[in-house]
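Colleague: Need a 3D model of the sequence below.
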Amino acid sequence: MPFANIKVPQAALSTVQKEEIIHRITDIFVDYFSEAARPHTMVLIEEVPDGGYGRADEVFIIPEAYRAAN
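Modeller: Reported below is the predicted structural model:
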């Protein structure tokens, strides 16, 4: 079963954007493995809360301007 795990900042994507990512990634797996992979493909989008990740010793908080409007 193809599996993709995507981690994004909490509230960065709208529901519609998450659905689009799921469909596109599924299509990519189908391109590689054939249409038989579609019903078995799992795409998991995990939202990481503010302060739950960082880069170069900097804890990241998503700016309000980048939050998705649901």
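Colleague: contacts, neighbours, all on C-alpha from now
Modeller: Noted.
Colleague: do you know how far the residue nearest to Lys7 when sequence neighbours are not counted is from Asn5?
Modeller: Spatially, and ignoring its direct neighbours in sequence, Lys7 is nearest to Glu46 (4.8 Å; C-alpha to C-alpha, 6 or more residues apart in numbering). Glu46 is 7 Å from Asn5, where distance means C-alpha to C-alpha, to the nearest Å.
Colleague: one more to line up against the first:
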Amino acid sequence: MPLVNVKLIEGVFTPEQKREMIHRLTEAMVEIEGEALRQVTWVVVDEVKSGDWGVGGNGLTTADVHALQGRASAAA
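Modeller: Alright, predicted model coming up:
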């Protein structure tokens, strides 16, 4: 039934953070749709390769997002 698709740059969020996203997005949909649709609410997290995501004509990397978050990239 409902499908929530989340696109992220790879390596930005931890597995725990992605699980939390799935949980919270499901809860938000259940609040809107009702409890009966919980079991058929899908949340898909797609990770886009670092550098394959563009904003304003420029590629955005995992390191760029980590810099925006104010933390060092694990790849740096």
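Colleague: so Ile62 of the first structure touches Pro9, yeah?
Modeller: Yes: between Ile62 of the first structure and Pro9 there is a contact under C-alpha atoms under 8 Å: 7.0 Å.
Colleague: Please enumerate the shared neighbours of the two.
Modeller: Residues touching both Ile62 of the first structure and Pro9 (C-alpha atoms under 8 Å, 6 or more residues apart in numbering): Asp50.
Colleague: how big is the offset of whichever strand or helix holds the residue nearest to Lys7 of the first structure relative to the second structure?
Modeller: In this structure, Glu46 of the first structure sits in strand 42-48 according to DSSP states H and E. Superposed on the second structure, strand 42-48 of the first structure shows a mean distance of 0.4 Å to its aligned residues (mean C-alpha distance after the TM-score superposition for the first structure).
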